[in-house]
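Sequence and computational prediction follow.
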Amino acid sequence: MAVEINTLKNRDNHMLKNSEGFTIPRDDIKGNNSSNKIKTRIVSNQVTLKGEMERHRNTRLSPEPVAFYAYMYASEPNPSLHHALIFDEVKTNVGSGYNQFSGVFTAPSPGLYVFTWTIYTGNHGQTGFFIYVNHEVLGATWGETDGVARDFDSDSGSIVVSLNANDNVYIRSAMACSTYVISDEGARTSFAGWRLN
């Protein structure tokens, strides 16, 4: 036991702690440049520690971005009641939340989200669509065109909603549509969304 105590005393005699709690060998204090060496080591350790704290804070406060934009590649004739629109031409899908095969956006992380959609209605008829969050209707658009040739209608909607991770957002027809949903080079039926925070 006495040997262990003497060993610890000898070790402690060769080490000092500065005011920040960093252990400094006594050998560094000897000589003309010892003060500068100690200051340099302290500043270097503080900079490293501050950098790590800042990186951790930014990681916590800035979640990965989430955003998507997609449109229908082709027009859809007379969608039936409860028909899901598939926006199969994906231009942006940051966070990989949007599925181009099902038309469903699945929130990869919780947060406040914005969704917007535009539906183009073809000649001589009516269209109506709901936007769902899971199984709840949160918004709707309705379009109607008369018998005039080349009469088209454009209807847009948007919602802001708080989502949990894995909540689903999608668009389905609210009625049996009596005309085309138009999507071509002149007018794109589209769906987009992004997380605000």
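Happy to help now that I have it. Numbers count the residues shown, from 1 in each chain.

from here on, contacts and neighbour counts on C-alpha atoms
Fine.

Any idea which residue is closest to the centre of the chain?
Centroid-nearest residue in the chain, with C-alpha atoms, centre = their mean: residue 66, separated by 2.1 Å.

let's bring in a second one:
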Amino acid sequence: MLGCRRKRTVFQGRPRKRRFIAQENVAGALVRPKPIRTCSNNPYFGSPQRLRFPKQTIAFHVALSTSKDVHDSTIVYDQVKLDTGHGYNQGDGIYIVPEAGTYVFTWTSICNVYDVFQTVLAVDGAQRGSSFKDARDRNVAELQQTTAVVILVLNQGDHVFIRMGNVYDHGTFISLPMTYGESTFSGWKLD
């Protein structure tokens, strides 16, 4: 049985232009070398100018740093955890689509005890998704959580944001990562 190790071989005292894999048997005797195939997806062999690196995925993930009482407005997630496409503005809470394509958006809202609210995913002001949570049960004093997922085809420059809904337009978002969890907003482009 042959035990293979990769190493560069030298012929007639000088390295050859082509790289080879030399195989050694258990006794250490060289077996006929085989040329290495250079290809664009093999980062270990081949010239660097021929390597192709994968395109960076466009994605963002933001959260509320603390609990926040919101009244009839856009929810501004002030803690940016990831933003590879540089589209999220933490000053106004709006994500500007960096390039056209199909995107997945998800948001999680934690509702305060005895509170009720609706959140809406809006694209250029038009409602494209919604989520509703009702924690008004007076017999159970606990926080309630809701998560929604929306898949959309968007154009470059579209404005995407989460705002309070028309039905229940105010509420307290809980964001206590060490105890109860975070209210978050995320999105990524499907390649």
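Right, received. Where do you want to start? Because the structure is a prediction, the values reported are computed rather than measured.

picking that back up, tell me which residue of structure 2 matches up with the residue nearest to the centre of structure 1.
The alignment partner of residue 66 of structure 1 in structure 2, by TM-score structural alignment, is residue 58.

what sits against its match?
If you count contacts by C-alpha atoms under 8 Å, 6 or more residues apart in numbering, residue 58 of structure 2 has them with 83, 84, 85, 188, 189.

One more: residue 74 of structure 2?
92, 93, 161, 162, 163, 164.

Tell me the buried residues in the longest helix along structure 1?
Assignment by DSSP state H gives helix 34-61 as the longest helix of structure 1. Within helix 34-61 of structure 1, the residues that qualify as buried are 38, 42, counting by 16 or more other C-alpha atoms under 10 Å.

mean per-residue distance, whichever helix or strand comes after it to structure 2?
The element immediately downstream of helix 34-61 of structure 1 (helix or strand, assigned by DSSP states H and E) is strand 67-71. Overlaying structure 2 shows strand 67-71 of structure 1 at a mean distance of 0.5 Å from the equivalent residues (mean C-alpha distance after the TM-score superposition for structure 1).

got a list of contacts for strand 67-71 of structure 1?
So strand 67-71 of structure 1 is in contact with 87-95, 97-98, 183, 188-195, going by C-alpha under 8 Å, 6+ apart.

circling back: any chance of TSV for the contacts of residue 74 of structure 2, columns neighbour count, distance to residue 102 of structure 2 and secondary structure?
Compiled in TSV, the contacts of residue 74 of structure 2 are given as follows (neighbours: other C-alpha atoms under 10 Å; distance: C-alpha to C-alpha, whole Å; DSSP: H, G, I helix; E, B strand; the rest coil):
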residue	neighbour count	distance to residue 102 of structure 2	secondary structure
92	13	23	coil
93	20	21	coil
161	24	16	strand
162	25	18	strand
163	24	21	strand
164	23	24	strand
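
Name the nearest of those relative to residue 144 of structure 2.
residue 164 (16.4 Å; C-alpha to C-alpha).

What's the closest one aligned with over in structure 1?
That one, residue 164 of structure 2, aligns with residue 173 by TM-score structural alignment.

tally of neighbours for the nearest residue to that match once chain neighbours are set aside?
Spatial nearest neighbour of residue 173 of structure 1, chain neighbours left out: residue 129 (4.2 Å); criterion: C-alpha to C-alpha, 6 or more residues apart in numbering. Using other C-alpha atoms under 10 Å, residue 129 of structure 1 is surrounded by 26 other residues.

Check which helices and strands the longest helix of structure 1 sits against.
Contact partners of helix 34-61 of structure 1 among helices and strands, from 3 or more C-alpha pairs under 8 Å, 6 or more residues apart in numbering; DSSP states H and E: none.

Now for the nearest residue to the match of residue 66 of structure 1 once chain neighbours are set aside: which residues touch it?
Distances taken as C-alpha to C-alpha, 6+ apart place residue 85 nearest to residue 58 of structure 2, at 4.8 Å, with adjacent residues excluded. When contacts are counted by C-alpha under 8 Å, 6+ apart, residue 85 of structure 2 is found next to 57, 58, 59, 60, 98.
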